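**Q** Quick one, structure for this:
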Amino acid sequence: MSTYVFSDVHGHRATLERVLERVSPCAEDVVFCLGDMIDRGPDPVGVMRVVRSLPNVRVLKGNHEDLMLDALDHKDDVVSQANWAINGGMATLSGLEGASDDEASELIGWGRNLPLSAHIEVAGRPYIMAHAGIRPGGPLPADGAWNDCALDALIGEQTPDDLLWIRDEFWSVPTGLLNERGEGPIVVAGHTPTPYLTSMTDEFDRPVRNSDGIAQMVRVGACDATGDVADRWDIDSGAAGGAGFGQITMVRLDDGEEFAEPVRDGE
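**A** A predicted model of the protein is given here:
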């Protein structure tokens, strides 16, 4: 069994399908999607269909799913409608209107019930998953043991806004969760396309763009205090920016291998 994580597909169904074809997750594998399936790209509803069909998938809500639900719940609220529209929501609305009433209702209901965070242990390492990240400074276990109770307590201190929207306050400072031996949970998040991180930190394990100039995932924060282990992974490799800017990256937590496909023209 392997564990995979990806995020921020933003309507690029064809690109996602190419990544999945390479990875070919089986029924025993765990696949995490950290939200922002929708908006901006050409086929947001198609992305929702693909993600929902994956075996053993665990999907988190992103800020774009939250924007969608707010707009659909407050159709007479000009601010809610404008917030969704300016963030690419018309592509998603068009897709929902093109689906059958039953399917649209089912997809919206599914999105409404998505959790905001998750955690899992892989190869002896705990990982915390959230769409945007966490606010540093949460409770640490007194005995240093990051069991389920300790992870639940830390996540329980986060607000929905933290988990869905946080940026600078997360990426610009250490989480404080790793000790000097590099032991402790790593936080995996999306939400912030990696090129945007250059205004928040310079503690990258690699450039934020690959040799072709395309955004790529980065690991942040490795230093002496963390045993040279990066405490934050940004897997939003810029698919929202489309062809020539971004790609979709899926990372396997078991060994850190990355599977990435750039967004192509027209998809």
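**Q** make it CA atoms for all contacts and neighbour counts henceforth
**A** Noted.
**Q** Span of stretch 107-119 from start to end?
**A** For stretch 107-119, the first-to-last residue distance is 24 Å (Cα to Cα, to the nearest Å).
**Q** ditto for stretch 33-52
**A** Distance between the two ends of stretch 33-52: 10 Å, counting by Cα to Cα.
**Q** check contacts around residue 115.
**A** 59-61 (Cα atoms under 8 Å, 6 or more residues apart in numbering).
**Q** Can I get those in CSV including neighbour count?
**A** Shown next, in CSV, are those (neighbours: other Cα atoms under 10 Å):
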residue, neighbour count
59, 27
60, 24
61, 23
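**Q** Let's have these in JSON lines, adding distance to residue 91.
**A** Converted to JSON lines, those look like this (distance: Cα to Cα, whole Å):
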{"residue": "59", "distance to residue 91": "21"}
{"residue": "60", "distance to residue 91": "21"}
{"residue": "61", "distance to residue 91": "18"}
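**Q** One more, so I can put them side by side:
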Amino acid sequence: MHYVMSDLHGEYEKYKEMLSLINFKDEDVLYVLGDVVDRGKHPLRIIQDMMRRPNVIPLIGNHDYMCLISLYYLMKEINDTNIQQFEDENHLEIIRLWIEDGGQPTLEEFMTLSKTDREEIIDYLGEFNLYEEVCVNNRDFVLVHA
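**A** Predicted coordinates:
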């Protein structure tokens, strides 16, 4: 069976409840159409659950994109070679906008993780597709976060 979810926004309990309601199995496929992170209490629990499931296909939403850019930037080590990048007002503005638009819970949860887990989450977010073409029951679909 094929399933589609979108705009989970950190609502881990609702995500798990929905998986239970549809009796999601290993042979099923779930497309998550973006905005997994931000606003809710546990966006990274959702991400970590999705990471463990090869049958969950994530697409990137605007919140996921801003999160990825911000977390990648915040994880960079500051040294003599790249110090000027950290003075770039554009990066700081993106982070500010992300936090104001619901990114605070994601950032707070991110900071509780180990460095390895943080790096894995950034890598995983970077693998989200923009769109997915799917054929189900001889019908073609283009899935996007729009």
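**Q** Tell me how the two chains score on TM-score.
**A** Remark: TM-score between the superposed chains equals 0.84 [TM-score structural alignment, normalised by the length of the second structure]; 131 aligned residues with a Cα RMSD of 1.3 Å.
**Q** hmm, back to that, tell me which of the contacts of residue 115 of the first structure fall in strands.
**A** Counting by DSSP state E, those place residue 59 in strands.
**Q** Tell me which of the contacts of residue 115 of the first structure you also see in the second structure.
**A** When you map these onto the second structure and apply both residues aligned by TM-score structural alignment, their matches' Cα atoms under 8 Å, the shared contacts are 59-61.
**Q** Just the helices from the first structure, written as ranges.
**A** Residue ranges of the helices in the first structure, as given by DSSP state H, are 13-23, 44-53, 63-73, 78-86, 89-98, 101-112, 148-156, 160-165, 168-171.
**Q** The fifth one vs the second structure, mean deviation?
**A** Between helix 89-98 of the first structure and the corresponding residues of the second structure, superposition yields a mean separation of 0.7 Å, by mean Cα distance after the TM-score superposition for the first structure.
**Q** Now do that helix: which range of the second structure does it align onto?
**A** Using TM-score structural alignment, the residues of the second structure aligned to helix 89-98 of the first structure are 103-112.
**Q** now do the shortest one
**A** Helix 168-171 of the first structure lines up with nothing in the second structure when matched by TM-score structural alignment.
**Q** Could you list the buried residues of that helix?
**A** Neighbour-count burial for helix 168-171 of the first structure flags 170-171 (criterion: 16 or more other Cα atoms under 10 Å).
**Q** what's the answer for the longest one, then?
**A** Taking 16+ other Cα under 10 Å as the neighbour-count basis, helix 101-112 of the first structure is seen to contain the buried residues 104, 107-108, 111.
**Q** Then the fifth one?
**A** By neighbour count, and taking 16+ other Cα under 10 Å as the criterion, the buried residues in helix 89-98 of the first structure are 89-93, 95-96.
**Q** neighbours around residue 149 of the first structure, how many?
**A** Residue 149 of the first structure: 11 surrounding residues under other Cα atoms under 10 Å.
**Q** Could you measure from it over to residue 126 of the first structure?
**A** 12 Å.
**Q** Give me the common contacts of the two.
**A** Common neighbours of residue 149 of the first structure and residue 126 (criterion: Cα under 8 Å, 6+ apart): none identified.
**Q** how much space between the residue in the first structure that residue 142 of the second structure lines up against and residue 259 of the first structure?
**A** Mapped onto the first structure by TM-score structural alignment, residue 142 of the second structure lines up with residue 128. Distance from residue 128 of the first structure to residue 259 of the first structure, counting by Cα to Cα: 20 Å.
**Q** neighbour count winner among those two?
**A** Set residue 128 of the first structure next to residue 259 and count neighbours by other Cα under 10 Å: residue 128 wins out with 21 against 17.
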